[in-house]
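J.: task: produce atomic coordinates for the following.
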Amino acid sequence: MVKRMFWRLLLGILSLLAAPLLVWHPRLRCTLKDRLGLYPNLPPKAGPWRFWLHGASGGDLVTLVPLAQSLKAVAPGSEIIATALTRSGIEMANRYKDVFDHVYGQPMDGLFAPHRAFPRLNPDALILEYAEIWPGLIHAARKHDAIVVLNNGRIAPENVIKYRFLSKVCGGIFQKIDAFLMRNEDEARCVRAAGAQSDRVWVTGNTKFDALKGPESFERIQKLKHGLRIPNDVDVWTCGSTHEGEEGILLNVFKKLRKTVPELRLIIAPRYTERGSRIVDLAIEKGFHVWQRSQGDVTEGEHVDVYVMDTMGELQAAYGLATITFVGGSLVPRGGQNILEPAAESKAVLFGPMMATQKDLVEALVGRGGIQIQDESHLSKVLTSLFLNPDERVSLGTMAAHQVAQIKGASQKNAHHILDILKQRAED
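T.: Modelled structure (predicted):
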């Protein structure tokens, strides 16, 4: 009882302190009503089940789309609620209104926000993405008889002790999770070591693979190419999902490449679009002519060296028009980003050494169209070689696309696991 009161008080204090950020910070902006769990009262379910899917970012919500589709396929008529922590996550979820029936911002984990949210939404299952283990949400779910599932479970070895401590301090939350659907066996071992019951842990793969729609349409790629006014006879290097500290490195490499490939163009698509203006300033400082995509199409006759894609929804097309691609979050300690997106476009994919949260993707792609580089010098050397050897880069792109086609199916497995647990609960 004392422990429960302690962690509830702690969550309340942390939520109170975080409230201004959760409502007004540019990356987290959301209505106060959503943060307090004051959602609309949903009507009684018309179908068999109502699922609450939660992720942090826009990328998380994209990864949850194929799971939502699979749940609707195996349980026709079911409803899907989607929540996200970040503004980009909420915006991305709203792009999939055909999949997500209701979209809201994530409630704070304290100040009784989850306990206000659950009776209003009345879900049968709370499905948390990656490592979105929120004690308040989990306890509220169990109090309101909803099952709790971790989808694409991700726990690194160095975090096992932290999660074990979190579970104990917050009332044994790992014992309140009904299923841990992990991406690979290494992460399954980690979650068991952190306190998960072995009979609740399954290795099912990564639904991120299923989120790939395949190659972007030719029309969308050509529309972007025309909007950027990129000549047909020039090579393009697209760097996607870049983070703070990476763009300077990439611009330095680009300057070196220009000595070998004078007409080369660079597209930088930052992970967080609000960083666009800073990247523009950095590129200008290095002597390049820059165009910021949020300003619209490139002006007729304008010469551009570097395009900063600070817009939503155009990354896949930017990969599609590339000659070679690089995926960010991997030259700085951010754990990496989705390297399968450019692979689906039949492009050679380069990425850095810091891929701690994407190990399964690295294993899938290295040697099969993907190249993991070690530092700036290595990146420059590999890119120079590939730009001078078109047959090699085409071969790498073909292998990458073939590998993407081979590794799908986790969403359907996870949907069946979730349905089996719900049916078992109904029978008990």
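J.: only C-alpha atoms for contact and neighbour calcs from this point on.
T.: Will do.
J.: so which helix or strand takes in the residue most central in space within the chain?
T.: In the chain, the centroid-proximal residue (Cα atoms, centre = their mean) is Gly59; its distance is 2.5 Å. Element membership for Gly59, per DSSP states H and E: helix 58-74.
J.: another sequence for comparison is provided below:
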Amino acid sequence: MDYLFLTILIWPIFFLYTVKIAIRDKSLRYLLQRLGHAYPQQSEGHIWIHCASVGEVNTLMPLLHKLLEQFPESRFVITTNTTTGAQTVARHNPERTQHCYLPVESFFSINRFLYAWQVQQCLIMETEIWPLLYSCCARQHIEITLINARLSHRTLTAGKWLKKQYRESFKKVNRILCKSEQELNNFKTLGATNEQLYVCGNLKFTIADKSAHTPPVNLSNRTYCVAASTHDDEERQLSQLWQKLNSEDLLVIVPRHPERSEKIQKQLNKLDIHYAVRSKQDNISHNTDIYLADTLGELTSFIAAAKIVFMGGSLIPHGGQNLLEAAREGRAIVCGPHMFNFKDEVELLLEHRGCIQIKDLDTLEHVFNDLLKHPEQRKKMGENARAALEQQANILNQYLSQLNQLI
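T.: You can find the predicted model right below:
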């Protein structure tokens, strides 16, 4: 089936989904800009950088500040897929930079976006592959560069038809700046050429502006551990484990998708465990075992004072979540066996003894017990994790060297 025909066929789904998110997030701007409208009038060209959501925006910021320094006449527009991504751009508030929502995958919306912002260059963080978007850029002679490029497990194991679309899309990309040698080889399996590919390192390792971090939250003076960015069924497993530990510390669960809060609460009710819910503004008492932090944008604040941070998405075959935020904060980090989407990050921290990767829940129980009893071990792990990131100082220069040739 032709990709263009498919996008036309499923256009009603694109539209309804966009309306649903706009209503949920109460954002008319989200609805209009995703559909190709309501772009502010521009008198100058812009360098366009696309970041899917919060994590990609945060990863971009050190590089963007360097680009702003090196190109004082240039203006930038950052697109995101989510309203939380938009809020993150607003919080950082970089100079000469505006935010816009990424247009949906249609010629009408994409071309209106490119025309409105007078796009000169397209930089895409982390690799989002949108064949129509890539085609529109190529037709208007807008060079595309993938930065901090990686391919997810899902992309690499996609079916033949999808892989064909990826190969065709990569033909329209000028440079692919990979985060590791392994990722470079992954791109080669999907048809990228040696002339396109460069290894510059993982930009996530460069985020080290401690002054920009928000202060830790106060949970009624309770000490606590954090289960960060958890996914379906992990909350139940971790809560049962916490019951077995019978710890005086609180377990703060921060689900990756807060809209799952009601489902998680039903699971907790079945466990007969004392819990409080942040969105309900529940009070935390000395009897509270679990604190369900079902809100957005507060994960860093919870991580900042946690004794231990367990990374979600790793007890189930989801592929894990980014553990570098906890490393920057100097926390003791534990993750499960399924971290295949963050293989490089885990390997770096394991190599520097800044992380423990467990194989199952029984091992996790033992590790939690051990770390809770030995604060010096937790402190050393956190110091090792932070030091591992500080040793990656040259990565920004690698990216700047490549981008200087383009902008």
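J.: TM value for the aligned chains?
T.: With the length set by TM-score structural alignment, normalised by the length of the second structure, the two chains reach a TM-score of 0.90; 403 aligned residues with a Cα RMSD of 2.7 Å.
J.: ok, and what's touching the helix holding Gly59 of the first structure?
T.: Residues from elsewhere that reach helix 58-74 of the first structure, judged by Cα atoms under 8 Å, 6 or more residues apart in numbering: 53-55, 78-80, 82, 84, 86, 88-93, 96, 99-100, 129, 207-208, 210-211, 411-412, 414-416.
J.: what about the counterpart of the residue nearest to the centre of the first structure in the second structure, distance to Gln391 of the second structure?
T.: In the second structure, the residue paired with Gly59 of the first structure according to TM-score structural alignment is Gly55. Using Cα to Cα, to the nearest Å, Gly55 of the second structure is found at 21 Å from Gln391 of the second structure.
J.: rewinding a little: how big's the offset between the helix holding Gly59 of the first structure and the second structure?
T.: Following the fit onto the second structure, the mean deviation recorded for helix 58-74 of the first structure is 1.9 Å by mean Cα distance after the TM-score superposition for the first structure.
J.: which stretches in the stretch 251-400 of the second structure count as strands?
T.: In the stretch 251-400 of the second structure, the strands defined using DSSP state E, counting those that start in this stretch lie at 275-277, 290-292, 308-311, 332-335, 356-357.
J.: Ser198 of the first structure maps to what in the second structure?
T.: Taking TM-score structural alignment, the alignment pairs Ser198 of the first structure with Asn194 from the second structure.
J.: number of residues surrounding that match?
T.: Asn194 of the second structure: 13 surrounding residues under other Cα atoms under 10 Å.
J.: in which helix or strand does the residue lying closest to it once chain neighbours are set aside reside?
T.: Spatially, and ignoring its direct neighbours in sequence, Asn194 of the second structure is nearest to Lys188 (7.9 Å; Cα to Cα, 6 or more residues apart in numbering). Assigned by DSSP H and E, Lys188 of the second structure falls within helix 181-189.
J.: flag every buried residue along that helix.
T.: Judged by neighbour count (16 or more other Cα atoms under 10 Å), helix 181-189 of the second structure contains these buried residues: 183-184, 186-187.
J.: now swap in stretch 82-97 of the second structure and tell me
T.: By 16+ other Cα under 10 Å, the buried positions in stretch 82-97 of the second structure come out as 82-89, 97.
J.: about what we covered before: which strands or helices does whichever helix or strand comes after the helix holding Lys188 of the second structure pack on?
T.: Downstream of helix 181-189 of the second structure, the first helix or strand assigned by DSSP H and E is strand 197-199. Strand 197-199 of the second structure sits against strand 175-178, helix 181-189, with contacts defined as 3 or more Cα pairs under 8 Å, 6 or more residues apart in numbering; DSSP states H and E.
J.: contacts for the longest one, please.
T.: What that stands for is helix 181-189 of the second structure. 149-151, 156, 178, 194, 197-199.
J.: once aligned to the first structure, how far is it on average?
T.: Mean for helix 181-189 of the second structure is 1.0 Å (mean Cα distance after the TM-score superposition for the first structure).
J.: please compute how far that helix lies from its chain's middle.
T.: Centre-to-centre, helix 181-189 of the second structure and its host chain are 21 Å apart (Cα atoms, centre = their mean, to the nearest Å).
J.: got it, and stretch 390-404 of the second structure?
T.: Here stretch 390-404 of the second structure is found 20 Å from its chain centre; the criterion is Cα atoms, centre = their mean.
J.: how about that stretch: buried residues?
T.: Judged by neighbour count using 16+ other Cα under 10 Å, the buried positions of stretch 390-404 of the second structure are 392, 395-396, 398-400, 403.
J.: what is the nearest of the residues you listed to Arg328 of the second structure?
T.: Gln392 (12.2 Å; Cα to Cα).
J.: enumerate every residue touching the closest one.
T.: Going by Cα under 8 Å, 6+ apart, Gln392 of the second structure touches 205-206.
J.: so what does it match up with in the first structure?
T.: Counting by TM-score structural alignment, Gln392 of the second structure corresponds to Ile407 in the first structure.
J.: against Leu340 of the first structure, how distant is that match?
T.: 10 Å.
J.: if anything else comes up later, I'll come back, but that's it for now.
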